[in-house]
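Visitor: Have a look at this fold, sequence not included:
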């Protein structure tokens, strides 16, 4: 195909050419296209000029493709098939039969509260769907993996999520401090003040290099403050065991704090007011936004978040009704 031809052979001409080379009949092609026969004859003449080949030649009373015509018939069929496939409506997503794998990154402090019901709900309606929950890679890597589709969704709680990503707020929780029962704070019932909070030695799952991504240290940075972190741990699950053996203060969301306080003799206290609340949100990239299966995943995540919010409201109402 010449440079001129490749630049001038639009989809309409390719469809006419494919019909001509398949039907080997100008009249039949005109009938299929709903056009007048002279119009198709003019189109064939134009195609012959563009491609510098007769394309169809006489063999007795019929037309047969030339050698180049035969080769082009297969090429054009492949090209149009690809175009039609790309322009076809989005396929529907059937969770009951899908074997798709979704890759999710989730903030550790929400994981034990949020992921089990999410996995359970997906398993009930999509038994062959696989869920790959992976640890948070570096900030730059997770942005790149969202963009290239390696990661489907991120459930995060950073103070300032990337603005170029799609976002849906899932839930908000109080920030609290967790200490062992022998800690000086354990017997008090009032909120911890910022000055005494900063005097304490702290346990954190976030290293100094990523302090700006922590909902605690990121907020302190905004306030121009810095706490003393005595110990950092690589996994959230380790934190309760370290707190149980030390006087370190562990600051986290109320959901996770109350969960570990059921298994350990911990006191849970309100953190300084200045820290505000911890907000969890779902992030995803535009490249996944219009995918039916991804829309289904987002709805599953949102529905579990709605259930957690409902439980929070119920617990708050119950607390308010308890007589003093």
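Guide: Arrived safely. Bear in mind that the values here come from a model prediction, so they are computed numbers and not experimental data.
Visitor: C-alpha from now on. contacts and neighbour counts both.
Guide: Fine.
Visitor: Please name every helix or strand in contact with the strand or helix carrying residue 32.
Guide: Assigned by DSSP states H and E, residue 32 falls within helix 26-33. Counting contacts by 3 or more Cα pairs under 8 Å, 6 or more residues apart in numbering; DSSP states H and E, helix 26-33 is packed against helix 11-23, helix 37-51.
Visitor: hold the first one in mind and look at this next one:
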């Protein structure tokens, strides 16, 4: 048993957990950013250490053995314990740090938020890197946070996941973004009748489990808008709105950013729309990390400073 423990290391534990979760050497290699032969070699070593096949073929699929089924979670816990041992509690010097911060966000966050955050990190922690990941309907950000693929998620949810740590960044108004030559553009507010009679640009959901704020509000009132165009990116919705007679419903900070770049008007949405609440989410594994506490503080500062300046 001691010999087996001596053969295990952090790399093999990560391969073990990933291969079992993915049930595929090729997919595990892609997640780990390693070559398929390298992951196959590590899997061979793991099979020798545990004396178990770990993954076996079932028709065209690979499935974990009875022993392997419980090993993935144990491997993740062991990795978390190793990372905790290497951290220096209460000690983080931004100017000396050499870290990678991985942040996921949908593109309806105005680019100014992210640009100012990157600028802040570059100024105060020049040895650190920021990696931005897109949120989409097929991306399981909850799993990615738990499995050390992400450090932070910034976004908007009608009902944020309860098992994650959460911090409110901003409450923002829902507005209508439309071309300056749109027949409604001279109004201050789009009333409900005009809103429902108009054609709309609607974004694809960025989370499979939840509707967005706009769709949730309309569904609760048993209303349905005329979705003429569906777009995968919010920025594309703004560009289409500028050149068509369709309305794009979004957050005020996003709308004002794009109205400064394109011939767009920003109108108040029909009465009754709830305010959008933007959060940052993180997993318990980084909750007490001094480096990640510093990162979350920078996100909060950037968003609130920009919100204050836009309100002046």
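Guide: Okay, I see it. Owing to the predicted nature of the structure, the values given are computational and were not obtained by experimental measurement.
Visitor: TM between them?
Guide: Aligned and superposed, the two chains score 0.68 in TM-score terms (TM-score structural alignment, normalised by the length of the second structure); 233 aligned residues with a Cα RMSD of 2.6 Å.
Visitor: Output the residue interval of the second structure matched by the helix holding residue 32 of the first structure.
Guide: Helix 26-33 of the first structure corresponds to no residue of the second structure when matched by TM-score structural alignment.
Visitor: who touches that helix?
Guide: For helix 26-33 of the first structure, contacts defined as Cα atoms under 8 Å, 6 or more residues apart in numbering pick out 16, 19-20, 23, 36-37, 39-41.
Visitor: Most neighbours among those, which one is it?
Guide: residue 20 (25 neighbours; other Cα atoms under 10 Å).
Visitor: Residue 260 of the second structure -> the first structure?
Guide: So residue 260 of the second structure corresponds to residue 262, using TM-score structural alignment.
Visitor: Its match - how many residues pack around it?
Guide: Neighbour count for residue 262 of the first structure, taken as other Cα under 10 Å: 9.
Visitor: The helix holding residue 32 of the first structure vs helix 37-51, what angle?
Guide: 100 degrees (axes from the mean of the first three to the mean of the last three Cα atoms, to 10 degrees).
Visitor: Helix 26-33 of the first structure relative to helix 11-23, how many degrees between them?
Guide: Using the same axes, to 10 degrees: helix 26-33 of the first structure against helix 11-23 is 130 degrees.
Visitor: Please identify the buried residues of helix 26-33 of the first structure?
Guide: 26-27, 29-30 (16 or more other Cα atoms under 10 Å).
Visitor: Just the helices from the second structure, written as ranges.
Guide: Here the second structure has its helices, by DSSP state H, at 2-7, 10-22, 25-32, 36-50, 66-69, 71-86, 111-124, 141-146, 192-197, 213-220, 234-242, 252-259, 290-311.
Visitor: OK, contacts around residue 23 of the first structure?
Guide: Under the criterion of Cα under 8 Å, 6+ apart, the neighbours of residue 23 of the first structure are residue 29.
Visitor: Starting from residue 199 of the second structure, give me the distance back to residue 172 of the second structure.
Guide: Here residue 172 of the second structure is placed at a distance of 24 Å from residue 199 of the second structure (Cα to Cα, to the nearest Å).
Visitor: and the residue nearest the centre of the second structure, what does it touch?
Guide: Centroid-nearest residue in the second structure, with Cα atoms, centre = their mean: residue 104, separated by 3.3 Å. Contacts for residue 104 of the second structure (Cα under 8 Å, 6+ apart) come out as 132-135, 141, 150, 152-154.
Visitor: what separates the residue mapped onto it from the first structure from residue 64 of the first structure, distance-wise?
Guide: Residue 104 of the second structure maps onto residue 105 in the first structure, with residues paired by TM-score structural alignment. Shown here: residue 105 of the first structure relative to residue 64 of the first structure, a distance of 59 Å by Cα to Cα.
Visitor: Count the residues that sit near the closest residue to residue 205 of the second structure other than its chain neighbours.
Guide: Distances taken as Cα to Cα, 6 or more residues apart in numbering put residue 137 closest to residue 205 of the second structure, at 6.1 Å, once the chain neighbours are dropped. By other Cα under 10 Å, the residues close to residue 137 of the second structure number 14.
Visitor: OK, contacts around residue 137 of the second structure?
Guide: 204-208.
Visitor: Equivalent analysis for residue 153 of the first structure, please.
Guide: Contacts of residue 153 of the first structure were listed using Cα under 8 Å, 6+ apart, and they are 103-105, 146, 282-285.
Visitor: I'd like the residues you listed as CSV, with distance to residue 120 of the first structure appended.
Guide: Converted to CSV, those look like this (distance: Cα to Cα, whole Å):
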residue, distance to residue 120 of the first structure
103, 16
104, 15
105, 17
146, 25
282, 19
283, 21
284, 22
285, 25
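Visitor: What about those, which are in strands?
Guide: 103-105, 282-284 (DSSP state E).
Visitor: Could you let me know which of the residues you listed ends up closest to residue 233 of the first structure?
Guide: Using Cα to Cα, residue 105 is the member of those that sits closest to residue 233 of the first structure, with 18.5 Å.
Visitor: now the closest one: how far from residue 319 of the first structure?
Guide: Using Cα to Cα, residue 105 of the first structure is found at 33 Å from residue 319 of the first structure.
Visitor: and the two most separated of the contacts of residue 104 of the second structure?
Guide: In the contacts of residue 104 of the second structure, two members sit farther apart than any others by Cα to Cα. They are 132 and 141, at 12.7 Å.
Visitor: The two: which is more packed in?
Guide: Ranked by neighbour count (other Cα under 10 Å), residue 132 of the second structure and residue 141 place residue 141 first, with 23 against 16.
Visitor: just checking, residue 268 of the second structure touches residue 184?
Guide: No - with contact defined as Cα atoms under 8 Å, residue 268 of the second structure does not reach residue 184; the gap is 11.2 Å.
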